[in-house]
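A.B. asks: this one's structure only:
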């Protein structure tokens, strides 16, 4: 008789729930880091902080990091990948693992990003700067707030792991009717795009990251993932 615990055992179900919670906490670490990284505020590194390297090196590093994030997202959204992945982990942990990989890739971008300081625009007027920063934070509020009507806990994999913990069937998550989704198409992604581009000081490096991430949003929305 094998000593390895089965997927449905109490030990594995508890470990799975703990894993989902760790992935969820890591997601918030990446999100909070992103809030400071994009405007060079408080975070250990920023999109324009650090010593700039040669233009060719910086572009190579930055494009590679951003494209790795994009390509991994595309691969993990493919059904053939999901079918193979389910042979290795319980289906209830798919979303948590997606959250984990996304968070690790985001943090890698933040830690390894090479600044390209050439200026695209630089707003100096104080009132305009306050307005732009207000739009920036409203973008984050929209992106995060819009996760709750479609079941925040399901979106980040916690609900699925809880159902596994309680040995309950994996059911479709309940969603709430929301004015956000009634009047704003894809409000989570709209919030992200607002965040990427709302800055009073736009460097070439910041614009490069924003352009690649905006392209990813367009592909995701167009592909229905």
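C.D. replies: That came through, no problem. Because the structure is a prediction, the values reported are computed rather than measured.

A.B. asks: Every contact and neighbour count from this point should use C-alpha atoms.
C.D. replies: OK.

A.B. asks: From one end of stretch 180-196 to the other, what's the distance?
C.D. replies: One end of stretch 180-196 to the other measures 20 Å (CA to CA, to the nearest Å).

A.B. asks: List the contacts of that stretch.
C.D. replies: Contacts to stretch 180-196, defined as CA atoms under 8 Å, 6 or more residues apart in numbering, come from residues 38, 135-144, 146-147, 209-210, 213-214, 217, 221.

A.B. asks: chain center to it: distance?
C.D. replies: Its chain's C-alpha centre and that of stretch 180-196 lie 14 Å apart, by CA atoms, centre = their mean, to the nearest Å.

A.B. asks: Helices along this protein, start to end?
C.D. replies: 10-37, 55-76, 79-85, 94-112, 126-145, 152-155, 158-165, 179-183, 187-197, 204-223 (DSSP state H).

A.B. asks: Looking at those, spot the one closest to residue 120.
C.D. replies: For the helices of the chain, the distance to residue 120 is smallest for helix 204-223, at 6.0 Å, taking CA to CA.

A.B. asks: buried set for the closest one?
C.D. replies: Of all the residues in helix 204-223, those buried under the rule 16 or more other CA atoms under 10 Å are 204-214, 216-217, 220.

A.B. asks: Same check on stretch 77-87?
C.D. replies: Under the neighbour-count criterion of 16+ other CA under 10 Å, stretch 77-87 has nothing buried.

A.B. asks: one step back: name the stretch among the helices of the chain that sits most buried.
C.D. replies: Of all those, helix 158-165 carries the top mean neighbour count, a mean of 24, counting by mean count of other CA atoms under 10 Å.

A.B. asks: which residues touch it?
C.D. replies: 10, 13-14, 16-17, 20-21, 24, 92-93, 96, 153-154, 169-170.

A.B. asks: swap the cut-off to 6 Å and go again
C.D. replies: Helix 158-165 has contacts (CA atoms under 6 Å, 6 or more residues apart in numbering) with 13, 14, 17, 20, 92, 153.

A.B. asks: Let me have the buried residues of helix 204-223 in CSV, extended by distance to residue 128.
C.D. replies: Written out in CSV, the entries for the buried residues of helix 204-223 read as follows (distance: CA to CA, whole Å):
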residue, distance to residue 128
204, 21
205, 22
206, 19
207, 19
208, 23
209, 23
210, 21
211, 23
212, 26
213, 25
214, 24
216, 29
217, 27
220, 32
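
A.B. asks: Kindly indicate which of those lies nearest residue 83.
C.D. replies: When the buried residues of helix 204-223 are compared against residue 83 (criterion: CA to CA), the nearest one is residue 220, at 19.9 Å.

A.B. asks: hold the first one in mind and look at this next one:
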């Protein structure tokens, strides 16, 4: 019964987590047919208060997203939650905090650039989908279902122990160390309509990603050791500079 509950939790968390991410991709882009986007609605608060609310929402997501993957938190969490369920609960908590951003985001006045028309629109749209496409594809080049906790739940259901973590270098990971984050950054900034609110969203998430990667790199060195240290020396973190130049 316990293993079935873990599997059910893993499946539900995966569907909710994936669904919330898909909604965010549509919410972030200026689709005319979407009932709500990052730039829809009317301002409800003065600009400074709206900025404070938006920054607070992103900070809440960032704290949850970063804190729950830290080794110290995981050790504490294992006292109360089976290890096989931790990633599923992380996915579920991430979906909740991301949904809070989508639901309570406050509209900000002002436009930074607007390419909705002509070649600029198509160029930005292409880069938008390219960025998010890279991010999604990169998850499958490691363990997409494990990233969301479904693999761990499936192993628990069948009584299969978790394999030891090992270093892998394939696909996009041969060119940048963090292609998921690299694709996400491209998707965040490539928009035909950059409003003030979208700029705040992109800038705050960029800062969060850079801070998160700083701590993630430290954890990877501790976990993987010399293979990852050598990998850092050979492969750039986010941008394939050796290919560009």
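C.D. replies: Nice, thanks for sending it over. Bear in mind that the values here come from a model prediction, so they are computed numbers and not experimental data.

A.B. asks: need the helices of the first structure in TSV with distance to residue 118 of the first structure, can you?
C.D. replies: Compiled in TSV, these are given as follows (distance: least, CA to CA, whole Å):
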stretch	distance to residue 118 of the first structure
helix 10-37	17
helix 55-76	10
helix 79-85	40
helix 94-112	19
helix 126-145	19
helix 152-155	37
helix 158-165	42
helix 179-183	37
helix 187-197	16
helix 204-223	5
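
A.B. asks: nearest to residue 119 of the first structure, of those helices?
C.D. replies: Comparing these by CA to CA, helix 204-223 comes nearest, at 6.1 Å.

A.B. asks: I'd like to know which elements that closest one is packed against.
C.D. replies: Packed against helix 204-223 of the first structure by the contact rule (3 or more CA pairs under 6 Å, 6 or more residues apart in numbering; DSSP states H and E) you find no helix or strand.

A.B. asks: Identify the residue range in the second structure corresponding to it.
C.D. replies: Here helix 204-223 of the first structure aligns to the second structure at residues 196-215, judged by TM-score structural alignment.

A.B. asks: ok, and what's touching the matching stretch?
C.D. replies: Contacts for stretch 196-215 of the second structure (CA under 6 Å, 6+ apart): 108, 110, 111, 188.

A.B. asks: Please say which position in the first structure the first one maps to.
C.D. replies: In the first structure, the residue paired with residue 108 of the second structure according to TM-score structural alignment is residue 116.

A.B. asks: Tell me how many other residues surround its match.
C.D. replies: Neighbour count of residue 116 of the first structure, defined by other CA atoms under 10 Å: 26.

A.B. asks: now the contacts of stretch 196-215 of the second structure as JSON lines including distance to residue 152 of the second structure?
C.D. replies: Output for the contacts of stretch 196-215 of the second structure, formatted as JSON lines (distance: CA to CA, whole Å):
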{"residue": "108", "distance to residue 152 of the second structure": "41"}
{"residue": "110", "distance to residue 152 of the second structure": "45"}
{"residue": "111", "distance to residue 152 of the second structure": "44"}
{"residue": "188", "distance to residue 152 of the second structure": "30"}
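
A.B. asks: Considering these, which is situated nearest to residue 21 of the second structure?
C.D. replies: Among these, residue 188 lies closest to residue 21 of the second structure (CA to CA), at 13.0 Å.

A.B. asks: For that closest one, give its distance to residue 206 of the second structure.
C.D. replies: For residue 188 of the second structure, the distance to residue 206 of the second structure - CA to CA - is 8 Å.

A.B. asks: Equivalent analysis for residue 135 of the second structure, please.
C.D. replies: 14 Å.

A.B. asks: Skipping its backbone neighbours, what lies nearest the match of residue 108 of the second structure in space?
C.D. replies: Here the nearest residue to residue 116 of the first structure in space, its sequence neighbours aside, is residue 205; by CA to CA, 6 or more residues apart in numbering that works out to 4.5 Å.

A.B. asks: Residue 135 of the first structure now?
C.D. replies: residue 198 (6.5 Å).

A.B. asks: Hmm, residue 138 and the one you found touching each other?
C.D. replies: No. With contact defined as CA atoms under 6 Å, residue 198 of the first structure does not count as touching residue 138 (10.0 Å).

A.B. asks: Mind telling me what residue 90 of the second structure corresponds to in the first structure?
C.D. replies: Residue 90 of the second structure maps onto residue 98 in the first structure, with residues paired by TM-score structural alignment.

A.B. asks: Just flag the most distant two among the buried residues of helix 204-223 of the first structure.
C.D. replies: Greatest spacing in the buried residues of helix 204-223 of the first structure, by CA to CA: 204 and 220 (24.2 Å).

A.B. asks: Alignment lookup: residue 148 of the first structure to the second structure.
C.D. replies: Match for residue 148 of the first structure (TM-score structural alignment): residue 140.

A.B. asks: Report how many residues lie close to that match.
C.D. replies: Neighbourhood size, residue 140 of the second structure [other CA under 10 Å]: 13.

A.B. asks: From residue 174 of the second structure, how far off is it?
C.D. replies: For residue 140 of the second structure relative to residue 174 of the second structure (CA to CA), the value is 14 Å.

A.B. asks: Kindly report the same for residue 99 of the second structure.
C.D. replies: From residue 99 of the second structure across to residue 174 of the second structure, the span is 33 Å (CA to CA).

A.B. asks: What lies in contact with stretch 124-135 of the second structure?
C.D. replies: So stretch 124-135 of the second structure is in contact with 180, 183, 184, 186, 187, 190, 191, 192, going by CA under 6 Å, 6+ apart.
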